[in-house]
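Undergrad: structure, please.
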Amino acid sequence: MIKGVKAVWIAALAGSAVLPGVACAQIDAPTPGQGAPAPAPVPADQEADPDSTTPSSDEQIVPDAEFNAALPSLSGDINAPLESMNGFKTGSTATPTAPAQVTNQVEGSFAAPAAESPEFAQPLPALSEFRVEPVKIEGLEAEKAGTIHYTTVVQGLDAVNLNGQFRALSALEQGDGEAANAAMISARAREDEALAVRLMHSLGYYDGTAVSTIEQTPRNSGRVRATIAATPGKLYRLSSVLIDAGPTVPAGLVDRELNLNPGDPIDAVRIQAAEANVSLRLPQQGYPFTKVGQRDILLDEETHFGEYTLPVDVGQRASFGRIVSEGQRQVFGVDHIELLRRYKPGDIYDTRKVDDLRQALVATSLFSTVSVEPVRTGQPGPEGTEVVNLLVRQTAGRARTLAGEIGYSTGQGLRAEGSWTHRNLFPDEGALIASGVLGTQEQGVSATFRRSNAGQRDRTFQAQAAINHSDYAAFESYTGTLSVRWSRDSTPIWQKRWTYFYGAELVGSNEDRYNFNAGERDRGTWLIAALPTFLGYDTSDNLLNPTRGFRLKANVSPETSVRGAARPYARLMLEGTIYQPVSSSIVVAGRARFGSIPGIGRDDLPPSRRYYAGGGGSVRGFGYQELGPRSPDDRPVGGRSLNEFALEARYRFGNFGIVPFVDAGQVYEGVTPTLKDIRLGLGVGARYYTNFGPLRIDIATPMNRKPNESKVALYISIGQAF
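TA: Model (predicted):
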């Protein structure tokens, strides 16, 4: 066997062509005694000739000395570099004595390789030019298909109430039943397979599987049906709930806020919500530095239960300390920030009070950026707590504002109002406001000083001086006003449940009126002193566009009118509104208002202090101040009492809305609203909802219209009618 190997190597080194079959036979043939069959006996007529050149089995094919001489010489340095292949010479220095079938030699080297195809030298095509033939559905001819229409069938997800959620996220459903080719349908179906599995896993069906199939229905129709068949399998539940957390006060606080129990389904949404609740609730109960770690759930495929483990670092229990502030352009000092807080130093830390302070700072509109965050001090506090300071980082924003408002209504005409405000001209939060009104029936200017958070949070002090000219159907007046007021008001950023104001006014007014004693119009000048007060209660969900809740408002203003003699009286008003959703897109809104002025006769009242009804904020369908008693020259004269009612159905679709409505109301000469002679106005409105409130356009007409009353009234403004 060894000799056969040698023969192969010799032939190779000599550059001779070795017959592969012979070489393999010499190498691979097993020798007797190694489990191979013995050689077959040689027939007598084929016995070997003693003079033959064929060697026997015991004879060497090549002598050892000749074999060793044929081997190339090797260097004694094992680290020497290999010789160049170019210098290697084929051929033999010795010609072995071997059988002809083995030693048949061919001089020369291996044949040269064939020339490389020119195509291999060409650059690869760009990816944008690469084309893939679309998947072909049996029986569907692509050249005739154009747009392929398909339907989506979902099976198995209804059993676990996932059908609706699946269809909302499905790639097949989002394709609206159309695709450019079958490959697109196939890709969407594969994506929906994965979606179905993810949804089932999210509810605890971890053995859930989904398979998609695409077929024509019927065959050769060109319509395709994509079916997503889901198999939820068994529901996995929690076998144990282990919380790795330190001690808390009270004990078991983390477990109570997590609220996961053995036997609960391994529902991803529920578990994530429970963990989020821990992150939310612990900082509200004295642990501002709580960190919820990564959960671990070990599932058992045989029992379909899972072991739940959650590490929670509750951190040190804390109490409130000082307020510290930093920033290159600070708006408030620490003293004014402390005025806005709703906690006392030493109180147990509550992140809700921190958020409340942040909102109060944002509501001032004086910051470009502002943040409030807890900072550890290492100082011991009450009840085993650590004192935590609040760091306020503040950067001043632009303090000046230009604002404008424009509106139109039949009877009141066009009205535009503009204002310039510097919100912090007199720190802290002392604002100066200059405003003007320009309209077809009203013109005026005013200057206002306003200090927000004056002495205490949410209290506003305001002083105003104004000059105004009004020219309405009921009266014409030139009025100067000086007033002061303390108030607690709602804003779009900070809507409050209780609101109020109280103050004092001094008004000087020159007005015309119809003098019933003289039977003609004349002018007079009145000096009016008033102490107006207001109290409001608001449970609505939005200041400019409420959809649920109610509001109650009460106004009381003791006044004295002086024209020759002092005549005291009181102006009273009570109003209520309610908002009730009846569906996701329809809100029914209602309003009722009652007013009375006891203590003085109507003709002794200045016309500007009487009650009127009609207009966009009153009874739509009628002109401004159009309802109520009229003078012989057919102009409104106002009254000492009124009632108003309104009912709307606010239907919203997207950013648009339609609002049919009916309004009713009347003004009376006496002090009691008797509900007699109620007038109705019917109309419809359009709404465009913006991020700062709805744009309102209302058109209405009066029922049982009387002479000289408006046929159609138009109102355009911002915000709902009430």
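
Undergrad: use CA for all of it now, contacts and neighbours both
TA: OK.

Undergrad: contact partners for Ser477?
TA: Counting by Cα atoms under 8 Å, 6 or more residues apart in numbering, Ser477 makes contact with Asn468, His469, Ser470, Asp471, Ser509, Asn510, Glu511, Asp512, Ser608.

Undergrad: kindly report the same for Pro345.
TA: Ser319, Phe320, Gly321, Arg322.

Undergrad: a markdown table for these, including secondary structure?
TA: Putting the contacts of Pro345 into a markdown table (DSSP: H, G, I helix; E, B strand; the rest coil) gives the following:
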| residue | secondary structure |
| --- | --- |
| Ser319 | strand |
| Phe320 | strand |
| Gly321 | strand |
| Arg322 | strand |
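
Undergrad: now distance to Leu432 and neighbour count too, for those residues, in TSV please.
TA: Listed next are those as TSV, based on distance: Cα to Cα, whole Å; neighbours: other Cα atoms under 10 Å:
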residue	distance to Leu432	neighbour count
Ser319	39	26
Phe320	35	24
Gly321	35	23
Arg322	32	15
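
Undergrad: between all of those residues, which two are separated the most?
TA: Farthest pair in the contacts of Pro345 (Cα to Cα) is Ser319 and Arg322. Separation: 10.2 Å.

Undergrad: what is in contact with these two at once?
TA: Common neighbours of Ser319 and Arg322 (Cα under 8 Å, 6+ apart) are Pro345, Val388.

Undergrad: now intersect the contacts of Ser477 with the strands, please.
TA: Asn468, His469, Ser470, Asp471, Ser509, Asn510, Glu511, Asp512 (DSSP state E).

Undergrad: quick revisit: report the two of the contacts of Ser477 separated the most.
TA: Within the contacts of Ser477 (distances taken as Cα to Cα), the two that end up farthest apart are Asn468 and Asp512, at 14.7 Å.

Undergrad: the more surrounded of the two?
TA: Asp512 (20 against 17; other Cα atoms under 10 Å).

Undergrad: that one: what's it in contact with?
TA: Contacts of Asp512 by Cα under 8 Å, 6+ apart are Phe475, Glu476, Ser477, Arg521, Asp522, Arg523, Gly524, Pro607.

Undergrad: now it: closest residue in space, sequence neighbours ignored.
TA: Counting by Cα to Cα, 6 or more residues apart in numbering, Arg523 is the residue found nearest to Asp512 once chain neighbours are left out, at 4.0 Å.

Undergrad: again, but for Arg563
TA: Spatial nearest neighbour of Arg563, excluding adjacent residues (Cα to Cα, 6+ apart): Trp526 at 5.3 Å.

Undergrad: now the second one, please; I'll put the structures next to each other:
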Amino acid sequence: MYSLRPIVPLLSLMVCLMVAGMVTSVQISAQTNGQAARNPNNIPYDLSLTGITGSLKTRLEGLSILIKDKKSPPRSYGALRARLEQDLKTFEKALRSEGYYNASISHQIDSSQSPVAITMRIFTGKQYKIGLVDLAFPGVRPEENVVEALKAAMTLAPGDPARAEDIVLAETAILSALPQLGYPLARTATRRVVIDHDTDSARITYRFDTGPAMRFGNVRFDGLETIKEGYLRRLVPWESGAPYDQAQVESFRRTLISSRLFGSVRIQFSDPLADLRAHTETIAPEMKITVIETDQRTISLGAGFSTSEGFGGDATWEHRNFFGANERLTLTAKIAEIEQSLVADIRKPNFLRRDQYLTGRVGAIRENTDAFDSLELNIRAGLDRAIGRYWQFGVATDLSFTDVKENDERRTFLLASLPLSATFDNRDSVLDPTYGLYARLAIAPHLAEQSGFFSFYKTAFDASSYLAMDKNKDILLAARVAVGSIIGAENERLPANRRFFSGGGGSVRGFGFQDVGPLAEDGQPLGGRSLFEASFEARFRIGEDFGIVPFIDVGEVTESTTPQFGDLRWGAGLGFRYYTSFAPIRVDIATPINRRPGDNRIQFYISLGQSF
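TA: As a prediction, the model looks like this:
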């Protein structure tokens, strides 16, 4: 038996250490049984750790060189012992970092067995706790309210385990809080850890060089060419003279980047940091914001195909700074076998207040489907407001002139509606989400004129969720549900293009476009006043470029105002994905499970992006 425990005086031992170099009192003893073979080609072995369980055992096993290199046995007992000694040192350090400053380790090597049996017995002893935690400021001491805020931000408290990682994380938390409390130049001076073996505790002293207290000074923009400076100044989230807050600076930087107007944004002090550090009094340096404008116009093209909807394509032209204040004008033309449209959208950000958008739309849409033919002219104006990072609420006014031909009967409608919406979206991507939840509720009261006035209310809810089954997100489960209802008017009184339809690549795959739901005697879809849809996918990514997606869809459309779940249509199939740098190319092949007479056995879909 030999001991690594330091010799201490009889009086109370107080050892002052840095966390990175804490001295422990781990005891190590060794015993070897059996005879060593002479010059063996290799020496296979097994390692057993006893005395510990759970996460601590898992951690030591993950650190062990004996376990890591087990498949490459050493060629001599000297090499085997070298591995063992390396593990002993590693375990000693790991036990210290977990707060076990009085642990002991004994080991036994039984060379009479094959493979050689190595046993390590670990006695952790009591886990030391945090005693006192002190904050010291050798230079400028912050005001007491700032000190109290730092203590509240600290992630370490008396009684917590004296783990090295937690001690470092607490320092990081304090250092992250200081720039948000008016001290952007703060840095750590020293970290002092005192171990008291009499009380099995650790006293922590953090010393911070805060630098001078700061307030926001004037703002200067460099690099602007076409963007109005006055617009950007209205976006600045802080007031001149307010205490400096790094969180506001980062928020402003994200706002500028997300506008898609700039390829680069840099926010810094105009004065050199060394000059600022020399101050001891509160200062308000100028903030310099340097930007590089990016191209503000984009042209994009898209195309798709399905056996039920045929070929289709669209072209989009976008200008992201139409009037010089990040107004976004988008012109979209779509040409497909079932739909042709030309739509102009404009979106003005930060209208009257931050995070509020004024929106407008003018469009002409022609639809030629098995259910109806229609031509609609539409104009809309609305307000959207973002609340937090994930919520968005909207209200709009919508006027539409709609000419609909259904069953050889032509009707003309004048529609006024007040669409209301609430959306939650924390997905990591729109075209290829691997995480998050999307949910949207839309309610639209309508007033219609067609041979007299009538009204109806249309409500729709849809949601989708994504769950990765492994850390690389190569296996993903995805689910979607949609529910809708129309009340206030009979099905045949409604404009056909305002009813619910289901079936096709964006709803129930395996069935033709709009073919889920009630059908006329000649097989034409009638649409309905209620909708239910659900989809489930298992997305498997194979390597960097390819993926397969088995899926199942279900849906129902009825003429009643609520889903009845009595005539559900099921479709299933297999999808293939080719992953590009911007979005996956989707190819889905589906078949109806409960096929009706006249339904095709196979449907085929091609598009850009995941199905939902």
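
Undergrad: which of the contacts of Pro345 of the first structure lies closest to Phe332 of the first structure?
TA: Taking Cα to Cα as the measure, Phe332 of the first structure lies nearest Arg322 of these, at 15.3 Å.

Undergrad: will you turn the contacts of Asp512 of the first structure into TSV that also has distance to Arg270 of the first structure and secondary structure?
TA: Shown next, in TSV, are these (distance: Cα to Cα, whole Å; DSSP: H, G, I helix; E, B strand; the rest coil):
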residue	distance to Arg270 of the first structure	secondary structure
Phe475	66	coil
Glu476	67	strand
Ser477	66	strand
Arg521	75	strand
Asp522	76	strand
Arg523	74	strand
Gly524	73	strand
Pro607	65	helix
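
Undergrad: okay, the residues you listed in TSV with distance to Leu675 of the first structure next?
TA: Below are the contacts of Asp512 of the first structure laid out as TSV (distance: Cα to Cα, whole Å):
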residue	distance to Leu675 of the first structure
Phe475	25
Glu476	29
Ser477	30
Arg521	29
Asp522	31
Arg523	32
Gly524	32
Pro607	23
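
Undergrad: returning to that earlier point: chain center to the strand or helix carrying the residue nearest to Arg563 of the first structure, what's the gap?
TA: Taking DSSP states H and E as the definition, one finds Trp526 of the first structure inside strand 520-530. When distances are taken as Cα atoms, centre = their mean, to the nearest Å, strand 520-530 of the first structure is centred 57 Å away from the chain's centroid.

Undergrad: quick one: map Gly623 of the first structure onto the second structure.
TA: With TM-score structural alignment as the criterion, Gly623 of the first structure lines up with Gly512 in the second structure.

Undergrad: I figured its match was touching Phe501, is that so?
TA: No. Using Cα atoms under 8 Å, Gly512 of the second structure makes no contact with Phe501, being 11.0 Å away.

Undergrad: and these two? Which one has more around it.
TA: Each of Gly512 of the second structure and Phe501 has its neighbours counted (other Cα under 10 Å); Phe501 has more, 28 against 22.

Undergrad: so what corresponds to that one in the first structure?
TA: Phe501 of the second structure maps onto Tyr612 in the first structure, by TM-score structural alignment.

Undergrad: that match against Glu626, yeah?
TA: Yes. Tyr612 of the first structure lies in contact with Glu626 (Cα under 8 Å); the separation is 7.5 Å.

Undergrad: got any residues that touch both of the two?
TA: Joint contacts of Tyr612 of the first structure and Glu626 (Cα under 8 Å, 6+ apart) do not exist.

Undergrad: picking up where we left off before, OK, contacts around the match of Gly623 of the first structure?
TA: Thr307, Ser308, Glu309, Gly503, Gly504, Asp599, Asn600, Gln603.

Undergrad: one more pass at 7 Å, please.
TA: Applying Cα atoms under 7 Å, 6 or more residues apart in numbering, we find Gly512 of the second structure in contact with Ser308, Gly503, Gly504.

Undergrad: Lys711 of the first structure: what secondary structure?
TA: coil.

Undergrad: and Leu175 of the second structure, what's its match in the first structure?
TA: Aligned partner of Leu175 of the second structure by TM-score structural alignment: Ser279.

Undergrad: so who does that match touch?
TA: Neighbouring residues of Ser279 of the first structure by Cα under 7 Å, 6+ apart: Thr290, Lys291, Val292.

Undergrad: isn't there a strand covering it?
TA: No. Using three-state DSSP, the assignment for Ser279 of the first structure is helix, not a strand.

Undergrad: distance-wise, check it relative to Phe289 of the first structure.
TA: 9 Å (Cα to Cα, to the nearest Å).

Undergrad: state which helix of the second structure is the longest.
TA: Longest helix in the second structure by number of residues, with DSSP state H as the criterion: helix 77-97.

Undergrad: nearest to Thr499 of the first structure among the contacts of Asp512 of the first structure?
TA: The nearest one, if we look at the contacts of Asp512 of the first structure relative to Thr499 of the first structure and count by Cα to Cα, is Pro607, at 29.0 Å.

Undergrad: next up, the contacts around that closest one.
TA: Phe475, Arg513.

Undergrad: hang on, the earlier thing: surely the match of Phe501 of the second structure and Gln666 touch.
TA: No. The criterion here is Cα atoms under 7 Å, and Tyr612 of the first structure misses it with Gln666 at 8.5 Å.

Undergrad: list residues touching both of those two?
TA: In contact with both Tyr612 of the first structure and Gln666: Leu627, using Cα under 7 Å, 6+ apart.

Undergrad: any buried residues in stretch 560-571 of the second structure, and which?
TA: Ser560, Thr561, Thr562, Pro563, Leu568, Arg569, Trp570, Gly571 (16 or more other Cα atoms under 10 Å).

Undergrad: could you dump the residues you listed to a markdown table with distance to Phe582 of the second structure?
TA: A markdown table is the format used below for these (distance: Cα to Cα, whole Å):
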| residue | distance to Phe582 of the second structure |
| --- | --- |
| Ser560 | 42 |
| Thr561 | 40 |
| Thr562 | 39 |
| Pro563 | 37 |
| Leu568 | 36 |
| Arg569 | 33 |
| Trp570 | 31 |
| Gly571 | 29 |
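
Undergrad: quick one, what contacts the spatially closest residue to Ser300 of the second structure that is not a sequence neighbour?
TA: Once flanking residues are discounted, Ser300 of the second structure sits nearest to Thr316: 5.2 Å by Cα to Cα, 6+ apart. Thr316 of the second structure is in contact with Ile299, Ser300, Leu301, Thr330, Leu331, Thr332, Ala333, counting by Cα under 7 Å, 6+ apart.
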